[in-house]
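*Asks:* Prediction below, plus the sequence it came from.
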Amino acid sequence: MGPVELLHMSVFSQSFSPCGRFLAAGNNYGEIAVFSLSAALSPDATPLSQKPVLRFTGTCTSSYRYSLYWYLYDEDFPSQDNSLVFGGGDNNVHILDLEHGVFKSVLQGHTDYVHCVSVRDREAEILSGGEDGAGVQRQTSFYQDMILAVGEGPSVSHCLLGGEVKAQIPCSPQSLNTLQLNTSSTEHRVLTVGGSSDLIDVFTNLSYRTFSLSF
């Protein structure tokens, strides 16, 4: 991918692996990249450690955004597998088997692009929301007694539960689309933020950006 494409790249979605050691992210060119957090956070990390360990194009053509959800069925269930669920601009939800690198199924029903997906692991139930129903303008996450929020503008807002903005932490992208808290691993517990850039900011401390992953 050339410098012009990188200049116009936006990251729309992220999902941590169930083990907490990997991060999947989707951009506006229909690409999905998988980053190794264990490598990027290592004391021996190099610039190469902040690049994807796996990168592929989804089933949609370019200029489509993806919503992502990475899940692993419980080992007590016979249908256990390691899958990435994502929706995008083709109005469908796709399930990718990460162990074998093949698409397992396509779920139809939306009439416009899919904003978000989530999975109830034990019931193997996939929930999705799209432009045909309700649009997502901001993304929020709860952390202790705060709400972390992103939207228009280059900062993560730390808000009190009553709505008061306590702090705004600068980020690399000028407009933010997605944030994720990694709660699956205490060793790799980070906040990641993506938006109108090829960079994904990583926070090991919520008060400042530690480094950035890049497509």
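*Replies:* Sure thing, it's come through.

*Asks:* make it CA atoms for all contacts and neighbour counts henceforth
*Replies:* Will do.

*Asks:* now the closest residue to D97 other than its chain neighbours: how far from N182?
*Replies:* The shortest distance from D97 to any non-neighbouring residue, by Cα to Cα, 6 or more residues apart in numbering, is to S83 (4.7 Å). Distance, S83 to N182, by Cα to Cα, to the nearest Å: 18 Å.

*Asks:* same deal with E152?
*Replies:* 23 Å.

*Asks:* Looking at the two, which one has more neighbours?
*Replies:* Between E152 and N182, counted using other Cα atoms under 10 Å, N182 has the larger neighbour count: 22 against 13.

*Asks:* wait, isn't the more buried one in contact with G20?
*Replies:* Yes - look at N182 against G20 with Cα atoms under 8 Å: they come within range, at 6.4 Å.

*Asks:* what is in contact with those two at once?
*Replies:* Listed as contacting both N182 and G20 by Cα atoms under 8 Å, 6 or more residues apart in numbering are 188-189.

*Asks:* picking that back up, please, which helix or strand holds the residue nearest to D97?
*Replies:* strand 82-87 (DSSP states H and E).

*Asks:* what about that strand, distance to the chain center?
*Replies:* Relative to its chain's centre, strand 82-87 lies at 11 Å (Cα atoms, centre = their mean, to the nearest Å).

*Asks:* do stretch 90-101 as well
*Replies:* The answer for stretch 90-101 is 15 Å, by Cα atoms, centre = their mean.

*Asks:* okay, now the one to match up with it:
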Amino acid sequence: MVDSLKDLKLFYNTVLCQTFSPDGKHLVAGNIYGDIAVYDLKKTLGPNQTPEDELLGPTYKFTAHSDQQVQSMVSTDNFLVTATTGEIVGWDWSVVTSNKASKIKSSWTIQIPVDKDSSEKSDVNYMVYSKDNHVLYVGCGNNKIYNVNLDNGKILKSLDGHESYIHSLALMGNQLASGSEDGSVRLWDLRMNENINVLQPYLVEKIARPKLGKWIGAVDFSEDWLLCGGGPSLSLWHLRTMEPATVFNLPDQGIHDAKIFEDRVITGGTIPHVYHLNYQGEVVAEVPTSSNTVYSIVYQETPQSLLSIVGSSNNIDICTNFNYRELILKFA
């Protein structure tokens, strides 16, 4: 029975994003109420005194964006970077992962430009970070991708071309991939800051799912492959030929995250499972999830092998063996 405002918030909680600390010892997640939950993985995965019928909660917690969603987050060597409508904020990792976290103050804030034609602030839907040049690539609700220099907080350039808001980004060396509500996947050469290729999966009959729309909710790529999905079915494309090699047959109602991991694909969306598939489209593992819709999947291999799944619930699903769920944490 939902009998208080707190219980109501937990009942409707959605966790949109997550990341690991630079040393891999902490997992951090952000929700729709602007809160950040921090988990010390050694304590979380070790023996604990929590009753069997009670889920383990965060080690530390703080509010990053009061009365706003934590829409995306990313980790740099020194900062946890979180984003909400109109701004990006940096938080010192040494404080985030300490018992001082509840009283933390932001280290810096970067404002997203407001379009001349609109007074509305733009959502920051996705961020990726390049360690090589200390640049943050920011996919926004105003159809733009901003290149932000984190050394001085200045926006270096915007990548323009998408006709609707950005859902997802993936970074590999000097190449960036972006997926948008407009149904396209764009590839960018970051040395020239130019769009070098455009895919429109919804125009391919065997991939299109018109009832679910043309939006692209997830992108990832490797040296040989491009992975994308959303309204259209999840599909794997040859980067050299820009032709689809595999169309994954899944019972989802939309894809929100997809990763290329070694010789497999890991994906989730509007379906209460995360799927592991080989490149031929065969299901390797089917992991049940606490959330009916999965919004974020993150993983690391060192110092602790761990895959974490969050979405439309107050729970976080943890897999130390990627193929099955080992335990469930609670956000709050």
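*Replies:* Looks like it arrived, so ask away. No experiment lies behind these values; they were computed from the predicted model shown.

*Asks:* Helix or strand: which one has the residue nearest the centre of structure 1?
*Replies:* Residue closest to the average C-alpha location in structure 1 (Cα atoms, centre = their mean): Q14, at 0.3 Å. In this structure, Q14 of structure 1 sits in strand 11-16 according to DSSP H and E.

*Asks:* what stretch of structure 2 lies opposite stretch 146-155 of structure 1 in the alignment?
*Replies:* Aligned using TM-score structural alignment, stretch 146-155 of structure 1 spans residues 264-273 in structure 2.

*Asks:* Please work out which residues outside the matching stretch touch it.
*Replies:* Against stretch 264-273 of structure 2 from outside (Cα under 8 Å, 6+ apart): 251-260, 274-279, 286-297.

*Asks:* nearest spatial neighbour of the counterpart of R209 of structure 1 in structure 2, skipping sequence neighbours?
*Replies:* Under the alignment by TM-score structural alignment, R209 of structure 1 pairs with R325 in structure 2. Spatial nearest neighbour of R325 of structure 2, chain neighbours left out: C319 (4.6 Å); criterion: Cα to Cα, 6+ apart.

*Asks:* what does T44 of structure 2 give?
*Replies:* T44 of structure 2's closest residue in space is L56 (Cα to Cα, 6+ apart), at 7.4 Å.

*Asks:* And H238 of structure 2, by the same measure?
*Replies:* Nearest one to H238 of structure 2, counting by Cα to Cα, 6+ apart, is W225 at 5.1 Å.

*Asks:* ok, the one you found touching W237?
*Replies:* Yes - the pair W225 of structure 2 and W237 passes the contact test of Cα under 8 Å, sitting 5.6 Å apart.

*Asks:* neighbour count winner among these two?
*Replies:* Taking other Cα under 10 Å, W225 of structure 2 and W237 do not tie; W237 has more neighbours (20 against 17).

*Asks:* Can you verify that one is assigned to a strand?
*Replies:* Yes - counting by DSSP: H, G, I helix; E, B strand; the rest coil, W237 of structure 2 is part of a strand.

*Asks:* Identify the residues contacting it.
*Replies:* 225-227, 243-246.

*Asks:* what's the answer for I169 of structure 1, then?
*Replies:* 155-158, 207-208.

*Asks:* from what I can see N292 of structure 2 touches S312, true?
*Replies:* Yes - under the criterion of Cα under 8 Å, N292 of structure 2 makes contact with S312 at 6.3 Å.

*Asks:* These two: which has the busier surroundings?
*Replies:* S312 (22 against 16).

*Asks:* Aligned counterpart of that one in structure 1, please.
*Replies:* S312 of structure 2 maps onto S196 in structure 1, by TM-score structural alignment.

*Asks:* go on, C17 of structure 2?
*Replies:* So C17 of structure 2 corresponds to S13, using TM-score structural alignment.

*Asks:* and that match, how many neighbours does it have?
*Replies:* 26.

*Asks:* distance of it from Q144 of structure 1?
*Replies:* When S13 of structure 1 is compared with Q144 of structure 1 (using Cα to Cα), they lie 23 Å apart.

*Asks:* for A40 of structure 1, same thing?
*Replies:* From A40 of structure 1 to Q144 of structure 1 the distance is 25 Å (Cα to Cα).

*Asks:* Which one's more surrounded, the two?
*Replies:* Applying other Cα under 10 Å to A40 of structure 1 and Q144 shows that A40 carries more neighbours, namely 23 against 5.

*Asks:* so which helix or strand takes in the closest residue to I104 of structure 2 other than its chain neighbours?
*Replies:* Computed as Cα to Cα, 6+ apart, the closest residue to I104 of structure 2 that is not its neighbour in sequence is V95, at 6.7 Å. Assigned by DSSP H and E, V95 of structure 2 belongs to helix 93-96.

*Asks:* For that helix, give me every contacting residue.
*Replies:* Contacts for helix 93-96 of structure 2 (Cα under 8 Å, 6+ apart): 21, 38, 60, 78-80, 101, 104.

*Asks:* got a winner among those residues for most neighbours?
*Replies:* V38 (25 neighbours).

*Asks:* what about it, which helix or strand?
*Replies:* strand 35-40.

*Asks:* again, but for P58 of structure 2
*Replies:* Counting by DSSP H and E, P58 of structure 2 is part of no helix or strand.
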